[in-house]
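# what follows is a predicted protein model with its sequence.
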Amino acid sequence: MVGCCALFAAILAAGPLAAQQVVLVGGAFFPPYVLKAEQSQHAGLLPQLLDALNRAQSEFRFIVRPTSIPRRYRDLEAGRIDMSMFENPLWGWQDIAHSVVDMGLEDAEVFVARLAPGRGQDYFMRLRGKRLALFNGYHYGFADFNSDPQFLAKNFNATLSYSHDSNLLMVLHGRADIALATRSYVSDFLQRHRQYAGQLLVSQRVDQRYRHQVLLRPAAPISAAQLGQLFEQLRRNGQLAAIFTPLQVEVRSGVADSSVAAGVTD
């Protein structure tokens, strides 16, 4: 009898957790948001955000499922993931069925050069003739979002890698003239490598501005309206700022439409 009571109590205790709906969030390598796709539940800003979302309510459980930059939209359409975070409208997802939630976060892709005597912001006005260090597979505004490696190498003398650290180090060691990275990544890099403080020139010119959004698949366990309300809750209680402002990601003071349904079927 005691054993039955203990089992019944355990079932009751596990009930709320078991009733939670699991929401699978794509984790594609996008530092400093996701540092290691294969270990994305342990690295970057995304796990901190999901932890805050999980603590803010008990109906849903947000879990990272690793994906990749090229594969994430296919995974979303196939239902392998329910959402993809930190998306930008210019990245080619308009033709898949989705809903959109504005995260209320803003970052920017900037140009970075080595600080040198007489070198100022005018150095970034002209890219032709300079050696660029770019991330393979990324879409850049200056190149009309054409990510083809041959196009970038031919037209912009670009060296492509799979490491932002390598690109910035190429600039620091004189093997490239300009690298591109998000403002948040440059901030993270300088926090991790304090020996390079004062050696980088960061552009005021912005290649593209990211107003981060979430893509939800139509059959996701959580709706755009529900997710938008959660983000607004985290914005109001300061948790978004605590997670993102240390790396210079702007938390906007207000989001006009915190959740926007934008189903596309063609």
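Received, thanks. Bear in mind that the values here come from a model prediction, so they are computed numbers and not experimental data.
# only C-alpha atoms for contact and neighbour calcs from this point on.
Noted.
# what is the strand or helix carrying V25 packed up against?
In this structure, V25 sits in strand 21-27 according to DSSP states H and E. Packed against strand 21-27, as judged by 3 or more CA pairs under 8 Å, 6 or more residues apart in numbering; DSSP states H and E, are the following elements: strand 60-66, strand 83-87.
# would you tell me which one of these is buried the most?
strand 83-87 (a mean of 22; mean count of other CA atoms under 10 Å).
# please name the nearest non-neighbouring residue to V206.
V110 (5.0 Å; CA to CA, 6 or more residues apart in numbering).
# verify the stated contact: that neighbour with V202.
Yes: checked against CA atoms under 8 Å, the pair V110 and V202 is within contact range at 6.9 Å.
# how far away from the center of its chain is the helix or strand harbouring S166?
For S166, the element it lies in under DSSP H and E is helix 164-172. Taking CA atoms, centre = their mean, to the nearest Å, the mean C-alpha location of helix 164-172 is offset from the chain mean by 20 Å.
# likewise for stretch 8-24?
So, by CA atoms, centre = their mean, the centroid of stretch 8-24 is 30 Å from its chain's centroid.
# okay, one more to line up with it:
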Amino acid sequence: MLKFFIFIMIIVCSKFSYAKPINVDVLVEDGYFPIIINAEKEQGVAPEFIKILNDSQNDYKFTLNSLPVKRLKKWVEWGEFDVLFLMAKQWVPEGSRSALQETSFYVIAKNELYTLAQNAQKQSYFDDLHALTKAGVLGYSYRFADFKTDAQYLSEEHQVSLTIDEFNVVKMLLLKRADVGVINNIAYQYFKKNNIFNMDLLYRSNTPDAIYDTHFLVNPPRSKISVKQMDKLLNAPEIKPKITALLSSYGITSSFTQNN
């Protein structure tokens, strides 16, 4: 009887010792600022962030999946994900927002207004924004246009020319095809850090078009990790310093640095 009991205990202990980590599917927008995700090369903050999470603990296995914005929105509407990577609730379909829970951890994203430095000597250049031609990204929403995304409306009512990404927004400014371009601060840091453009040629408005706190958005009906567990993981002593160092290396401001 004693031998049988010992045998059972060995089996139970072995089961716990070799328990598989819980799978967590993380969605990120393919085409989201290049600094966040370069899906083709598996580079950027998102892959490095997920690697830190996976290398620093054994309870969860995070898998990063990148999808184009239209397809990602469909997956969000269908609830086919566990967690969204650093997104603002305003960016997801309205009908899906109430089901999502956001982490206390966040990264600050700003949509900022730029023009060529040779165009503007003072901030007053941006006062009458409606009179200026603008360049933006297809599918993105802007405060100056009441957050509407319809291309025809943006073109006719706000003189906005849309392009596929912020790389092309900068090109349009440098080629003088628009007076003002909307560039996210994270994309700006990426272009400047990697010397992709001479960003010193641009002049920035002191008033951003919009500021967002982007969080991990957890989908409770499906996710096996709760928002509290996600925050606990991010704040773990073996993880938080690595995340802080990663974001700092990219010039990204987060709640970890804001609240210190």
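Nice, thanks for sending it over. These figures come from a predicted structure and were not determined experimentally.
# thinking again about what came up before, mean deviation, the strand holding V25 of the first structure versus the second structure?
Following the fit onto the second structure, the mean deviation recorded for strand 21-27 of the first structure is 1.2 Å by mean CA distance after the TM-score superposition for the first structure.
# against the second structure, where does that strand fall?
The aligned range for strand 21-27 of the first structure in the second structure is 22-28, by TM-score structural alignment.
# rewinding a little: mind listing what's buried in the strand holding V25 of the first structure?
By 16 or more other CA atoms under 10 Å, the buried positions in strand 21-27 of the first structure come out as V22, V23, L24, V25, G26, G27.
# residues contacting it, please?
34, 37, 40, 46, 59-68, 72, 80-85, 220-222 (CA atoms under 8 Å, 6 or more residues apart in numbering).
# before we move on, what about stretch 154-163 of the second structure?
130, 132-138, 145, 148, 151, 169, 178.
# cutoff 6 Å now
With CA atoms under 6 Å, 6 or more residues apart in numbering as the test, stretch 154-163 of the second structure has contacts from T133, K134, A135, G136, V137, L138.
# give the aligned range of that stretch in the first structure.
Counting by TM-score structural alignment, stretch 154-163 of the second structure falls onto residues 152-161 of the first structure.
# same deal with stretch 201-216 of the second structure?
Alignment note (TM-score structural alignment): stretch 201-216 of the second structure is matched to residues 199-214 of the first structure.
# so what touches the matching stretch?
Contacts of stretch 199-214 of the first structure (CA under 6 Å, 6+ apart): 84-88, 100-103, 105-115, 141.
# circling back to that earlier point, among the buried residues of strand 21-27 of the first structure, which pair sits farthest apart?
Using CA to CA, these span at most 15.1 Å, a distance reached by V22 and G27.
# how near is M9 of the second structure to S155 of the second structure?
Per CA to CA, to the nearest Å, M9 of the second structure is found 70 Å from S155 of the second structure.
# the nearest residue to K110 of the second structure once chain neighbours are set aside: neighbour count?
Nearest residue to K110 of the second structure, sequence neighbours excluded (CA to CA, 6+ apart): I211, at 4.4 Å. By the criterion of other CA atoms under 10 Å, I211 of the second structure has 15 neighbours.
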